[in-house]
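Sharing a model prediction with you, sequence too.
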Amino acid sequence: MKLIKGAATTALLLYLSALLGLALFQRSLIYNPGSAIVSPAQAGLALTQTLRLSSKDGQELIAWFEPPRDGRPLILYFHGKGGILADRQERFRLLTGSGYGLLALSYRGYGGSTGAPTEEGLLLDAEAAYAEAVRRGFAGPRLVIMGESLGTGVATIMASRHEAAALVLDAPFLSALDVAEGRYPIFPVNIVMKDQFRSDLAIGSVHMPVLMMHGEADTVIPIDSARRLFALAREPKEFIDAPEGKHLVLLQPGVYPRFAAFIDAATKR
């Protein structure tokens, strides 16, 4: 009996220690910022310029900007959890090469931007980027809000607050909370998680065309999480299922033409 009680006590202590570690270091699991400062030119984006923005709480932010051509809209782009803007150079070159404008934000704590990332902070940063887009004359039908992975949470919340021509989500989740609960099912994640990115609570307030794309082989964010978010979205909406796609599928064969057709229809080109 003493042996059983001892084993149970040890197991409980291990569980509580793991839970404490999860609670204390949760943001290091959610965010993986890169610190390198790379210019657009170094990333092969010769026509893209670097902007310096200020958030409402005083953080200094970097953003990349290139105006659109041929009447296409500006894409306000929110990146995922890791790296820096230059890590997205291939998709940025594809977008700008097609004539779309780009305003891609480097969140606080990511390459060139001050501060440390939190959900509240990222949303303040996103507001600064949105305000810059509007200041430059891109609002309503001239603006598309787009996010990838973690950035889909930022993009969805922003689209629920502001007008735009469309919302585009590459590898979205129902919420960051939903992903964490699937990853750590034995812990009360809903109680300890600070940054939950509740796209599920915001998507119903999005009143614009919505495009979601996801890979069936995505092991980072299960496609089922995206499908459940899609079910909550208002019409008109479209879901691109990439059968062999992994995490992030804009560059997968056959996806980009459907993306471009959706954007052109939403902006009535």
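It's in.

Please make it C-alpha for all contacts and neighbour counts, starting now.
Will do.

Packing partners of the helix or strand hosting I145?
I145 is located in strand 140-148, with elements delineated by DSSP states H and E. Packing partners of strand 140-148 (3 or more CA pairs under 8 Å, 6 or more residues apart in numbering; DSSP states H and E): strand 74-78, helix 150-161, strand 164-170.

What segments of this protein are strands?
In chain order, the chain shows strands spanning 32-33, 49-54, 60-66, 74-78, 82-83, 101-106, 140-148, 164-170, 210-215, 237-242, with DSSP state E as the criterion.

need the contact list for T10.
For T10, the set of contacting residues under the criterion of CA atoms under 8 Å, 6 or more residues apart in numbering is empty.

returning to that earlier point: reformat the helices and strands packed on strand 140-148 as JSON lines; add mean neighbour count and distance to I30.
Formatted as JSON lines, the helices and strands packed on strand 140-148 follow (neighbours: other CA atoms under 10 Å; distance: least, CA to CA, whole Å):
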{"stretch": "strand 74-78", "mean neighbour count": "27", "distance to I30": "15"}
{"stretch": "helix 150-161", "mean neighbour count": "25", "distance to I30": "8"}
{"stretch": "strand 164-170", "mean neighbour count": "26", "distance to I30": "17"}
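
this is the other structure I want to compare:
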Amino acid sequence: MRQHSLTFFSFSILISVFLIGCSSMLYQPSPQIFFPPEKLGYNPEKIRLKMKDGVSVNVWIFRPKSSPPKASILQFHGNGENMSSHYVSLVWLVEKGYELITWDYRGYGESEGEPDKLDIHNDSLEILEFAKNRASKNKIPWIVYGQSLGGAISIRALGDMKDKEGLLLVVGDGTFASYSGVAKSIADRLFFFPIGYLVWAFFPNGLSPQETVSELPPIRLFLVHGTNDKVVSFPNGMELFEKAKDPKIFWEIKGAGHMDWLGLGRSEGAKNFLRYLDSLVTANPISQ
């Protein structure tokens, strides 16, 4: 009996340590400037937006040479580093006539505060309003592009955004349906049965995109996932797609890893995506 109690206690400790580890892995910010845009030939407008609680977040706006832009793309980046490493994955679209807005969650880069799920959710609502109002002023459509954790954050926040006027498309790249689901997939890779199911049962799951993804229509949802994604496994993306409603589209990128399919705009997938964006913008003009 005592041996069983010790085993259960040790097992409980292992689960607790893993849950704490997963929670801390959710946000991995860095203050480092990884790729200064000026060194890559870009000169974005850099602004600070003050949130309702007084915390200011850092925003970069990349404008194309063409005026007005075809559309404005709002990027929600992944969980690691900060926007100075993530903007490079989408900045090639600026050369194709699109405006790119990227921002750092609180606690990332030069944004103030500490990362917190609810605070970042509330900040996201304010950033979405900023992007919508900017696009409306410029009389262009706007697009939300969420990457990995950023896909989960943005899709869930859009569920609480009442007025999405002008929003043309929501992209989820290498993202997932629930926090507990992605934690389970990590546990399944690292540990033995049934730890994954225990993690799924106990991992904090609030503000997951599965709560509101079905409420996006009539706005289009575009999900894309690499079949060889070792960070957010492919079934996580499929689960989110299954919970969504039409209009929706899913691109399965065979052999691709975690958000590497665009190839900085040089891959065939990137060219196909650009054609899709251009056709969507052309078919859905904003009334002048």
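Alright, I've got the coordinates. Just so we're clear, the structure is a prediction, and the values are computed from it rather than from any experiment.

List the buried residues in the helix ranked longest in the first structure.
When the first structure is parsed with DSSP state H, its longest helix is helix 2-24. Neighbour counts over helix 2-24 of the first structure (16 or more other CA atoms under 10 Å) mark 19, 22 as buried.

before we move on, what about stretch 191-208 of the first structure?
By neighbour count, with 16+ other CA under 10 Å as the criterion, the buried positions of stretch 191-208 of the first structure are 193, 195-200, 202-203, 205-208.

just to revisit the earlier point, ok, which of the strands of the first structure comes nearest R183 of the first structure?
Judged by CA to CA, the one of the strands of the first structure that comes nearest to R183 of the first structure is strand 32-33, at 17.2 Å.

Give the aligned range of the closest one in the second structure.
Taken onto the second structure by TM-score structural alignment, strand 32-33 of the first structure occupies residues 28-29 there.

what about the matching stretch, how far off from the first structure?
In the superposition with the first structure, the average deviation recorded for stretch 28-29 of the second structure is 0.8 Å (mean CA distance after the TM-score superposition for the first structure).

which residues touch that stretch?
Stretch 28-29 of the second structure has contacts (CA under 8 Å, 6+ apart) with 79-82, 107-109.

Which PyMOL command selects the buried ones in these?
Provided next is the PyMOL selection string for whichever of the contacts of stretch 28-29 of the second structure are buried by 16+ other CA under 10 Å:
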select buried, resi 79+80+81+82+107+108+109
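
now the contacts of stretch 28-29 of the second structure in CSV, with distance to V144 of the second structure?
Output for the contacts of stretch 28-29 of the second structure, formatted as CSV (distance: CA to CA, whole Å):
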residue, distance to V144 of the second structure
N79, 17
G80, 19
E81, 20
N82, 18
G107, 21
Y108, 20
G109, 21
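
Pick the one among the contacts of stretch 28-29 of the second structure closest to F250 of the second structure.
Nearest to F250 of the second structure among these: N79, at 22.4 Å, using CA to CA.

if I pick that closest one, what's in contact with it?
26-29, 148-150.

how about these, which pair is most distant?
When the contacts of N79 of the second structure are compared pair by pair using CA to CA, the two farthest from each other are P29 and S148, 14.5 Å apart.

now stretch 256-270 of the second structure: how far from the chain's centre is it?
Put simply, stretch 256-270 of the second structure sits 16 Å off its chain's centre (CA atoms, centre = their mean, to the nearest Å).

ok, residues contacting that stretch?
By CA under 8 Å, 6+ apart, the list of residues contacting stretch 256-270 of the second structure from outside reads 88-90, 92-93, 147-148, 173-174, 225-232, 253, 271.

Between the two ends of it, how far is it?
Across stretch 256-270 of the second structure, the straight-line distance between its terminal residues is 13 Å, by CA to CA, to the nearest Å.

just so I know, which of the strands of the first structure lies nearest R269 of the first structure?
When those are compared by CA to CA, strand 140-148 sits nearest R269 of the first structure, at 10.6 Å.

how big's the offset between stretch 124-132 of the second structure and the first structure?
Taken against the first structure, stretch 124-132 of the second structure registers an average deviation of 2.0 Å after superposition, with mean CA distance after the TM-score superposition for the first structure.

Contacts made by that stretch with the rest, please.
Contacts of stretch 124-132 of the second structure with the rest of the structure, by CA under 8 Å, 6+ apart, involve 51, 72, 74, 101, 142, 153-154, 157-158, 160-161, 164-167.

residues in the first structure aligned with that stretch?
Mapped onto the first structure with TM-score structural alignment as the criterion, stretch 124-132 of the second structure occupies residues 126-134.

Okay, buried residues for that stretch please.
126-130, 132-133.

and if you look at stretch 235-248 of the second structure?
By neighbour count, with 16+ other CA under 10 Å as the criterion, the buried positions of stretch 235-248 of the second structure are 235-238, 240-241, 244-245, 248.

which part of the first structure lines up with that stretch?
Residues 224-237 of the first structure are where stretch 235-248 of the second structure aligns, taking TM-score structural alignment as the criterion.

That stretch: how far from the chain's middle?
Relative to where its chain is centred, stretch 224-237 of the first structure has its mean C-alpha point 16 Å off (CA atoms, centre = their mean).

swap in stretch 39-50 of the second structure?
Mean-position distance between stretch 39-50 of the second structure and its chain equals 20 Å (CA atoms, centre = their mean).

Residues contacting it, please?
Contacts to stretch 39-50 of the second structure, defined as CA under 8 Å, 6+ apart, come from residues 37, 56-63.

can you rerun that using 6 Å?
If you take CA atoms under 6 Å, 6 or more residues apart in numbering as the criterion, stretch 39-50 of the second structure is touched by 56-62.

same deal with stretch 85-97 of the first structure?
By CA under 6 Å, 6+ apart, the list of residues contacting stretch 85-97 of the first structure from outside reads A43.

try it again with 7 Å
Stretch 85-97 of the first structure is contacted from outside by 38, 43, 45, 102, 106, 251, using CA atoms under 7 Å, 6 or more residues apart in numbering.
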